Each structure stands twice: as structure tokens, then as C-alpha cells.
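Chemist: mind folding the following:
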Amino acid sequence: MQAIKELDSQLSVFESLESEVRGYIRSFPTTFVKAKGSMMWDVNEKTYIDFFAGAGALNYGHNNSKMKEKLINYIAEDGITHSLDMGTQAKATFLTCFNEVILKPRNLEYKVMFPGPTGTNTVESALKLARKVTGRELVISFTNGFHGMTLGSLAITGNSFKRHGAGVSLNHSVAMPFDKYLGEDVDTVDYLERFLEDNGSGVALPAAIILETVQGEGGLNVANADWLKRVEEICRRWDILLIVDDVQAGCGRTGTFFSFEQAGINPDIVCLSKSISGYGTPMALTLIKPEYDIWAAGEHNGTFRGHNLAFITATEALTYWENDDFTKEIIDKGLLVDEFLHELVKKYPELEGEVRGKGLFRGIACGVEGLADKICAQAFERGLIMETSGPKSEVFKIMPALTIDCETLKQGFAIIEESVKNSLTN
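Modeler: The predicted structure follows:
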């Protein structure tokens, strides 16, 4: 009883002292005190299975033991924490390891930029650089894309609620229909190409085209590999830079380290954040083809772009990618999720459900308005953390740590099914 009173008291602190802009606490109304792997605990000692993974920032689970040990040792030895973009051993080690473990085996050549600590920082730097390289202003994005909450990133984000929060006009961008946005039978690449080649379209030649290969916040919309290749071909033909926003879909979420690997495309700029640090510590990278790395020294900067604690954990995270075992493990677990979701849609036709996603980045789009939110709320009451996505919050999304064990995964499945059943009957 005392713990429950303490919980209520702490929630009232957030209500009275924290801004109304707070979001996730409204979906998960408790005070968390501990987390390990794929489990979290609140002040009332209630246990939760985490199918949210910090919105994709915790691909290796909470307090990953190997990373924690490296981090504790580094702090204990008075390792550099903050360094702007000065040279540190931690940064040199990360850069070397990232090049050897990630880039070289994939035949990718990129210069690494540290733009600031968050996903929107890497997107902003990519947009700025594309405009600097080409001398053009316009950027083409896609319907239901999500790229961040600062003004440049918001201008290429589709969600109307988020866009309205800007308070100013969002310019220099045009949204084109994503793959299958106009239905299975409409080739949206043809649509895009027609706008570019027609002088009467009103669409200027852009500096860049930016896309997510899987639109996480937009509703788990997966772009077909051929569609991605054709977008790349358009970029090459028209001298447009191709930017892939891999902030949420990258770092193994779809199975491979980069989400675009299976499509065989080679973006000019890649945006990474969320799980690149491995531990949930803030970190972002902008990967730039060397010929486009034309920044003047200090032309784009930020106080927290040299976060050495993140370099330490990020380097350790790369050990998961030294061979193909981790990719195979993610794909196998993803197929388990896919099988469960298809069975759920078949068993409960009242969901009016459509299975979406890829790798450990999957969910069900519910045809009944408000149902996905209801299912997530029921799941939370039963001890599972899961969020919705899509323009109408119509998709409940399964996005656990990539390191989750199959037993915990199946325990989560059972909670979801109970939540679905309860939501449909009450």
C-alpha cells in the first residue's frame, strides 16, 4: 500500500512540475526504477516486458552487461566525457572499429560526421550538406515519413499534428507518395519521375531525396527493394543526393546493420542515431560519401557532438556485428513475430488487421479506429510496454530489443493476445 501511495505521489510530481508536452508517460503511467535486458520494474515492484526498446534506442537491451562493464571502467579511470570535436582515444577507437567492422565488409566508403546527439541533428546536417553540395533548396520526402522535430526535419515529416506544432511555415520540401501509398497497382516511382521531367509540374529539381526504407513512426510501411533501387536510379540520373534516414530502422532493426543492405543501394548520405551508441546514451552519426564532404571547419557544430561515453558503448556494440550470426538471429526472431501476428489476424478477424514490418520491426494495422491504442493500454496493464504508430495511431508495434530471448518474446505474445481478446469484447 505504501508503494502504491509513493507511485501516486511521484506521478503527481510529473503532472504538477513537468510540461504538458510530456508524451510517453501518458501511455505508460508509472514510475520506473530499474531495467535489465528486456525487462523493466516500477516503484511498485511490478515487472514489465519491454516491446518498445526506447523507441528503438535500446536494440541491445537495457543495461547491456558488456557495455556497462566497459562504461564503468572508463568512468572509473577518469576517461574524457566531454570533448566537443577534439581528438580522444575513445573516438579514434570507435571510428577505426566502425570502419573495419561495418563499412569495409559492406564495401561502403563514408566519412563520419558527429552532428550532435539526436536523430534530428543528423537529419538537419544531411539536409544542410545536400543543399551546400548541389546549390539547390528543395528536398523531396515521402508521405508518412518521420525525420525529426526541429524545423528542417519537421519540414520533411508527414505527420500533420507534428507539423502544426512548428508555428511557422515549413518550406523547401515536397512530399511524394511512398511505395504503395496509392495502392498496390500504382507505381509511385513513375509518379515521382513524371514530376521531375515535366517542366510544368511546379516541382523544381531537388537537392536531395530523403527516405526511410521502413517507416517506423509512419505505420511500419516497408519499401520494396525494387522501388528503392528505382528511386536510387532517379537520383543518379538527375544528380540528386540520396539520403537514407536509418535512425530507427538501422543498427540491425530490420536484420542487417543498415536497413538498405538487402536492397543493394548505396546512399550518398546515411543518418544514424538511436541505437548507434548501443546503451541508450545520446549519439548520432551522419555518414557522407567522401566526395560530398565539403564542409568548412566548424561550419556545422554542436556542444555535445563529442560524447565519449557513447563512443565507449558504441564500440562494444559493434562486436555483435563481427560476423553474420546476429543478423541470422534477428531474422529468425522476426519470423517468429511475423508468424504470431498472422495467426492473430486470422484468429481475430474483428481486428480488421494487416500485418506490416520487417525483422524485429513489425506490427498490425487495425481497421477499427482507436483499437490499437486500446490494445496497447490493455497490454500495459498486463505488464507489457508497446506503442502505436501510423497517422491515426492505428498500428500496434512490436519492437523489442534485438537481444531478447525467445521465451520472453513468447510471454509477450501471450499478453498481446489477451489484450486483443479483451479489447474486442469490452
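Chemist: alpha carbons only for contacts and neighbour counts from here, please
Modeler: Fine.
Chemist: show me the helices in the stretch 251-400 of the chain, by range?
Modeler: Ranges of helices in the stretch 251-400 of the chain, per DSSP state H, counting those that start in this stretch, are 308-317, 325-347, 371-381.
Chemist: next: the stretch 101-250 of the chain.
Modeler: For the stretch 101-250 of the chain, the helices defined by DSSP H, counting those that start in this stretch cover 119-134, 151-155, 160-164, 188-197, 225-238.
Chemist: show me the one of those helices that comes nearest F396.
Modeler: helix 160-164 (18.9 Å; CA to CA).
Chemist: mind listing what's buried in the closest one?
Modeler: By 16 or more other CA atoms under 10 Å, the buried positions in helix 160-164 come out as R163.
Chemist: stretch 365-384 now?
Modeler: Neighbour-count burial for stretch 365-384 [16+ other CA under 10 Å]: 365-366, 371-380, 382-384.
Chemist: from those, pick the one nearest K421.
Modeler: Using CA to CA, I375 comes nearest to K421 of the buried residues of stretch 365-384, at 8.8 Å.
Chemist: let's compare: structure for the following, please.
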Amino acid sequence: MASQQLNGSKNLDTFDRLESNVRGYCRSFPTVFSSARGATLVNEEGEEFIDFFAGAGALSYGHNNPALKSALIEYLAGDGVVHALDMSTSAKRTFLQTFDEVILRPRDMSYKIMFPGPTGTNAVESALKLARKVTGRHNVVSFTNGFHGMTLGSLALTGNSGKRAGAGVPLNNVTHMPFCDFLGTETDTIAALERYLMDSSSGMDLPAAFILETVQAEGGVNIGTRGWLEALAELANRYKVLLIIDDIQVGCGRTGPFFSFEPFSIQPDIICLSKSISGYGLPMALTLMKPELDVFSPGEHNGTFRGHNAAFVTATAALREYWQDDELTRKVNRNARTVRDALLDIAVDHDAVVRGRGMIQGIEFADHSIASAISKEAFKRGLIIETAGPNDEVIKTLPPLTIADELLNRGLKILGESTAAVTNVPVCVN
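Modeler: Predicted structure coming up:
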């Protein structure tokens, strides 16, 4: 584990001198990492850190997962095609067939698969363009505290004022409506949204789509309830509005099932995936659409790196290794209870609220300064954990889904000790 007084920051001069001021996470975790395996990162001084961050959710199967790494090494050693734009390759075909056989067919889902570009915001941008092209409408409804990416279309959907300010231009063609319990548990936000849709004097143009995360990760681990999500889907169907689920951070098993919306009676028109879809941290994104929505002309939406074949290889390996049965889902559900119990132990004496699903859970403190202080203290003690929410008021647990029980428990113990150190209130995490 890392020492109390971290030594790794002494080698940061090169980054300070040459890298842009826009860099962010490296300021929260000021050391130089040199290797990683599973749920552990190691810096240049040989100090180990338990990873409760997992590449912001891009490493659901951990760092350098052996099954994925061996598939990638074999492919590269055989001079497999790495870059091919959107040309047909054996790696792409194998991924498409595997995704269909392992994910879509068992769930009785019929979707066409688009490779929009390598990142999550590419998936969102293509979903927006597609929804507007299909419906002929310009407006899109997104929800308070949502986060969908940093390019202009995605940023227009995003609620966070700090991130929106970076655009430098007006962010238009989006109406922001309250997410689930944003106005309190007594307010029916679906009824309010419907009132806007049905009243021609509301000022809201009939939208092309609703876009949402079932769990708002960056927004503070806010949960869409079953009733709210299913009512929204029914509303979308009734008003012929497309439903886009952004499953970029909470898909690929983060909440337990492969898709976060699986427990609910929801059939999205469009689904956005990225982050852990490659399984290895390699850039990859998918936009899934119902077949009747596949109306783009050839080349109408493209990108140089939409054919990242190395990512196809690791994504295929991940699907075969983890999604041909429900073992990983069962592990996520077991570990989710462990995490929740630990967070509730912390919350009970700290005027805090715990919320989340599966292996994305958070604890929100009434004193908004506490979460960032805990993150810094945890780093000193050998735990990487980030904050979320509009005021960084939530500590967000996001470990690899495959984390060993012993490491998970040790990380939760560090989190409890860090909270106690910051607040001077003892915490007992079993």
C-alpha cells in the first residue's frame, strides 16, 4: 500500500511543464503510475493503490485482464489488422457475431450496431443525429444532473454548469427536465413532462427523443426508479418520441445485468455504449438502434477510428469470458451488498445518504466539502476513489466488477478510516 506521505509527486515536473492545464484526474491522484493488474495500480516508487475508480468505469474487468490480454497479444503477434476505418475485417465480424449471440439474442433484442467513433460522446452525438433525422424534429429532452459527454451536442444535454461553460458558444436544441426525484419524492415529474408535451403553449417543441442515464453517474449517483423509468418509456411511446438510453458508464454489467435497464419494462429505441465495451480500456463505442431506425446513408456519419480492431478483439474476449452465463452478474450482486453495508456504516454517523445500484454506489455528505477531503485522504492511504455530483459532494465507488473480495474489503476499510480521519468521527466498517 501507499505510504502516509506519498513520494510519487516528485516526478511530475515533466507533466507540469509540457501538458495542458486542462488535465484533471492527475491532480486528484498526484503520482506517476507505471503498472497495473486487476484492481491494483503501482506507481514508480513501487507503492500499490487499490483502484475504486476503474478508469471512470472503462475497466470493469480490471487492468490487464489475463483472458483479454492473451487474446490481444495473439492477434497482434499474428499481424491482425489494427486500423481499417469501417472496412470489413475478421475481427469486426467475430465481434458482431459474438455480441449478437451472447448479448442480443438471449435477451430477445433486435438492434443494428453502429460504430460511431471511439468514445462515449461519439455514441451520443450519432444517437442525436439519428433521432433528429428519423423524426425530422430538432429538440431533445435531457434531464437535470445528466452527463453525456464533452462535444457540443453531448454537452448541450449535460446539466453541469461548469462543464457547459467550457463550450464557449450557446448550447441549443435541448430542453432540460427534472430527473426522477429532482423535485422531491412527492412531485410527479413525469406528469409535469407530459403537461409540457400536451400543451401547445408550453414553449417546448415536440422532441425527437428523450435521452437519459438510468443511474446518473457523474451527476451524483442518482437513481431512476422502476416506476419513473417505465412511465417515461410509456410516455415516449405515446407521443412518438424516441427513447435513448445512455448506458456508457453504467452498462456492461456495472449494475448487475449487461444493460442497466434490463430489470425494467423498457425497450429503448437507441442505446449508447462505450467505456467497458472493449473490456480492456481500448477506445470503442457502439450506437445500437432498432432496425427500422437505420436510416443513415453510407458515410453520412463516420470517423477515422470507428474501426478499432484491437478493441473488437478484447471486446469479443470479454463477452466470451464473462457473459455466456450469469456468474459475473451474481458476483456484482453479492459485492453490491458488501459495498452498501460498508457505506451505510459510514453514513450512520456522518449525516450522509447512500444510493446506487450494483457496483456503482455513492455516499453524499450534507457538508459538501467532505467528499473531496476523503478522496484525498484515501489516496494517501492507498485507495483511488473519485467524487461526483455538481458540487463534488458524493464519494463514488466504482471498482472493477471482478475485484477480489479481499481487495474490496480492504478498500472499504481504507474508505472508512479516511472518513474518520477527515471528520474526526470513528467509523466501524466490518
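Chemist: still on that earlier bit, reformat the helices of the stretch 101-250 of structure 1 as JSON lines; add distance to K333 of structure 1.
Modeler: Converted to JSON lines, the helices of the stretch 101-250 of structure 1 look like this (distance: least, CA to CA, whole Å):
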{"stretch": "helix 119-134", "distance to K333 of structure 1": "26"}
{"stretch": "helix 151-155", "distance to K333 of structure 1": "32"}
{"stretch": "helix 160-164", "distance to K333 of structure 1": "33"}
{"stretch": "helix 188-197", "distance to K333 of structure 1": "31"}
{"stretch": "helix 225-238", "distance to K333 of structure 1": "21"}
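Chemist: L17 of structure 1: which of those helices is closest?
Modeler: Here helix 160-164 is closest among the helices of the stretch 101-250 of structure 1 (CA to CA), at 23.4 Å.
Chemist: contacting residues around that closest one?
Modeler: Helix 160-164 of structure 1 is contacted by residues 149, 154-155, 157, 170 when judged by CA atoms under 8 Å, 6 or more residues apart in numbering.
Chemist: check the mean deviation of that helix from structure 2.
Modeler: Its matched residues in structure 2 lie on average 0.3 Å from helix 160-164 of structure 1 after superposition (mean CA distance after the TM-score superposition for structure 1).
Chemist: quick one on the thing from earlier: so which of the contacts of helix 160-164 of structure 1 is surrounded by the most neighbours?
Modeler: Top of those by neighbour number is L154, holding 26 neighbours under the definition other CA atoms under 10 Å.
Chemist: ok, back up a step: please work out which of the helices of the stretch 251-400 of structure 1 is packed deepest.
Modeler: Of all the helices of the stretch 251-400 of structure 1, helix 308-317 has the most neighbours on average by mean count of other CA atoms under 10 Å, namely a mean of 24.
Chemist: and that one, how far from structure 2 on average?
Modeler: Mean for helix 308-317 of structure 1 is 0.3 Å (mean CA distance after the TM-score superposition for structure 1).
Chemist: got the contact list for the most centrally placed residue in structure 1?
Modeler: Centroid check for structure 1 by CA atoms, centre = their mean gives Q248 as the closest residue, at 1.3 Å. Contacts for Q248 of structure 1 were tallied using CA under 8 Å, 6+ apart; they are 55-57, 216, 272-275.
Chemist: can we see that at 10 Å?
Modeler: Shown in contact with Q248 of structure 1 (CA atoms under 10 Å, 6 or more residues apart in numbering): 55-57, 59, 119, 146-147, 212, 214-217, 254, 259, 271-276, 361.
Chemist: ChimeraX command to pick out the buried ones of those?
Modeler: Burial among the contacts of Q248 of structure 1 is assessed by 16+ other CA under 10 Å; the matching ChimeraX selection reads:
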select :55,56,57,59,119,146,147,212,214,215,216,217,254,259,271,272,273,274,275,276,361
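Chemist: tell me, how many residues neighbour F32 of structure 1?
Modeler: Using other CA under 10 Å, F32 of structure 1 has 17 other residues around it.
Chemist: surely it and E45 touch.
Modeler: Yes: here F32 of structure 1 reaches E45: they are 9.1 Å apart, a contact under CA atoms under 10 Å.
Chemist: before we move on, the earlier item: nearest to D405 of structure 1, of the contacts of helix 160-164 of structure 1?
Modeler: Among these, and counting by CA to CA, the member closest to D405 of structure 1 is M149, at 33.5 Å.
Chemist: surely that closest one meets T122?
Modeler: No: using CA under 10 Å, M149 of structure 1 is not in contact with T122; the gap is 11.9 Å.
Chemist: hang on, the earlier thing: nearest to K421 of structure 1, out of the helices of the stretch 101-250 of structure 1?
Modeler: Per CA to CA, nearest to K421 of structure 1 of these: helix 160-164, 30.4 Å.
Chemist: how long is stretch 313-327 of structure 1 from one end to the other?
Modeler: End-to-end distance of stretch 313-327 of structure 1 (CA to CA, to the nearest Å): 20 Å.
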